[in-house]
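1. sequence and predicted structure below; questions after.
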Amino acid sequence: MSSFRSEPILWIHVAGLATLPIFLFLCLLFLSIGEPLLPVWMEIFLVAAIGVFPLLWMQFRRPFYIFAILGVALKPENLTEQQRKILCLINTNLNRALALLAAILLVGVLWQIYQVAPRVANIVGFLPQWRSLSLLLAALAFLASNLFLQIPVSVARVLVTNDTEFAAIKPLPLEKIQQDFTIVGVRVNNILPQLFQSLIGRNTSSQPPLEQNSDEL
């Protein structure tokens, strides 16, 4: 049986962390548009509220179902025993604490971004200087930033789990998956296998037959 760390979806979600700087940069650009309409603390609160609270509430109440990507989700009934064990590690108090810490960290980053925003206003000077719209776009960019931090943090907690601890976990019952997790996307029978099979087949076909080569020699 392969290690739970070889589960492809885990590494795909970890790789999503690479998009975090992109969304934070977009948030910076949107905050640099227009003159402030509200006091500093209120604008930061509005952006943080939209960007943090929905995801934090989700992670505390019904965590994101990680066997989903790009608008499709693996049907719960198709999960393997190992995958249902992974879900047990996602829905824990430790992960909730990590979600809270990640949110606090990003709010601190948001404060720094807000301070820097006026210095890059010249980059977006050609855009309409509509402050209300720019605040909304900044909040949505900040929401995406939180999403692409919260999920990798949850997955990282799984990856550092001790093998002995993982082996002792009982798989999450099928009926609990619907109750305990937020499943986003169209539900399908599989997400990744066809892609990996095609890659494996391509690599195999590209290798010269060993017997033929030995005969030619």
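-> Okay, I see it.
2. okay, CA-based contacts and neighbour counts for the rest of this
-> Noted.
3. who are the contact partners of the closest residue to residue 71 other than its chain neighbours?
-> Leaving aside its chain neighbours, residue 71 sits nearest to residue 185 (4.3 Å; criterion: Cα to Cα, 6 or more residues apart in numbering). Contacts for residue 185 (Cα atoms under 8 Å, 6 or more residues apart in numbering) come out as 68, 69, 70, 71, 72, 73.
4. how about a cut-off of 6 Å?
-> Counting by Cα atoms under 6 Å, 6 or more residues apart in numbering, residue 185 touches 71, 72, 73.
5. determine the set of other helices and strands touching the longest helix anywhere in the chain.
-> Ranked by residue count, the top helix of the chain under DSSP state H comes out as helix 131-159. For helix 131-159, the packing partners by 3 or more Cα pairs under 6 Å, 6 or more residues apart in numbering; DSSP states H and E come out as helix 20-31, helix 40-61.
6. alright, now check it against this:
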Amino acid sequence: MSFRSEPFLWIHLAGLAVLPLFLELTWLGLAIAESLVPVWLELILLAIVGIVPIAWMQWQKPFDIFSLLFVALQPQQLTSQQRQILRLFKTRKHRVLTLFAVLAMGWALWKLAVFAPLAAPAAARLTQSRGLGLGLAIVGFLGSNLFLQVPISVLGVLLTSNGQFEVTEPLTPEEVSQSVTVLGFRVGNILPTVASNNL
């Protein structure tokens, strides 16, 4: 079976659909109340809190895509093909894509700040506290980065040639535990029907 048929790849690629919602939340947060400090200082704070943690994770220990919500497959349950996919998240191409996403989100943050006044009518319905606004913006921008970085990485895997994939050495179960970030509990099965019939 082609590695491109792996359902977890498509599940996480679909995360791009959530990106606009988090960007809108960031935009709304930036429009709440007047800034008490220079806008550029707020943007630096947002960039540090929103971009750096996700980019660092993807650069050092990429997100484990064999997970849903708060559960992830145990390394011993991963097939050889799945561990090959995880190996691709450790390549130079993956890091280039991570850097591209960082630049894209930096540009997006600047544009959201420039056009923040356009969101003022919607923001006027909320408590006019700059602290609340920054809190919403931080949550929104952190989510935006997560739901861009992970799908971009998945897209990089999907664009890998069949020949390159075939010569990719799978991570060992021990290397999986050391090489990827798990945001949740390890379990034996997540998609039992797919796992038993297709993998």
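-> Thanks, I have it. Since the model is a prediction, treat every value here as computed from it, not as a measurement.
7. I'd like the distance between the residue nearest to residue 71 of structure 1 and residue 191 of structure 1.
-> 12 Å (Cα to Cα, to the nearest Å).
8. over to residue 167 of structure 1?
-> 25 Å.
9. compare those two (neighbour count), which wins?
-> Set residue 167 of structure 1 next to residue 191 and count neighbours by other Cα atoms under 10 Å: residue 191 wins out with 17 against 12.
10. which of the three states applies to that one?
-> coil (DSSP: H, G, I helix; E, B strand; the rest coil).
11. alignment lookup: it to structure 2.
-> Structural correspondence for residue 191 of structure 1 with respect to structure 2 (TM-score structural alignment): residue 190.
12. can you check residue 119 of structure 1 too?
-> Checking TM-score structural alignment: residue 119 of structure 1 goes with residue 118.
13. which one is the residue most central in space within structure 2 nearest to, not counting chain neighbours?
-> Nearest to the geometric centre of structure 2 sits residue 146, at 2.6 Å (Cα atoms, centre = their mean). Spatial nearest neighbour of residue 146 of structure 2, excluding adjacent residues (Cα to Cα, 6+ apart): residue 54 at 6.1 Å.
14. with residue 21 of structure 1 instead?
-> Spatial nearest neighbour of residue 21 of structure 1, excluding adjacent residues (Cα to Cα, 6+ apart): residue 145 at 7.9 Å.
15. separation between that neighbour and residue 205 of structure 1?
-> Taken as Cα to Cα, the span from residue 145 of structure 1 to residue 205 of structure 1 is 41 Å.
16. show me which of these two is the more surrounded one.
-> Legend: neighbour count by other Cα under 10 Å for residue 145 of structure 1 and residue 205, higher for residue 145 (25 against 10).
17. residue 23 is in contact with that one, correct?
-> Yes - the criterion here is Cα atoms under 6 Å, and residue 145 of structure 1 meets it with residue 23 at 5.4 Å.
18. what residues do these two have in common as contacts?
-> Taking Cα under 6 Å, 6+ apart as the criterion, residue 145 of structure 1 and residue 23 do not both touch any residue.
19. residues of whatever helix or strand residue 96 of structure 1 lives in that come out buried?
-> Assessed by DSSP states H and E, residue 96 of structure 1 sits inside helix 93-116. For helix 93-116 of structure 1, burial by neighbour count (16 or more other Cα atoms under 10 Å) applies to 95, 96, 98, 99, 100, 102, 103, 106, 107, 110, 113, 114.
20. what's the average distance for it when superposed on structure 2?
-> Following the fit onto structure 2, the mean deviation recorded for helix 93-116 of structure 1 is 0.9 Å by mean Cα distance after the TM-score superposition for structure 1.
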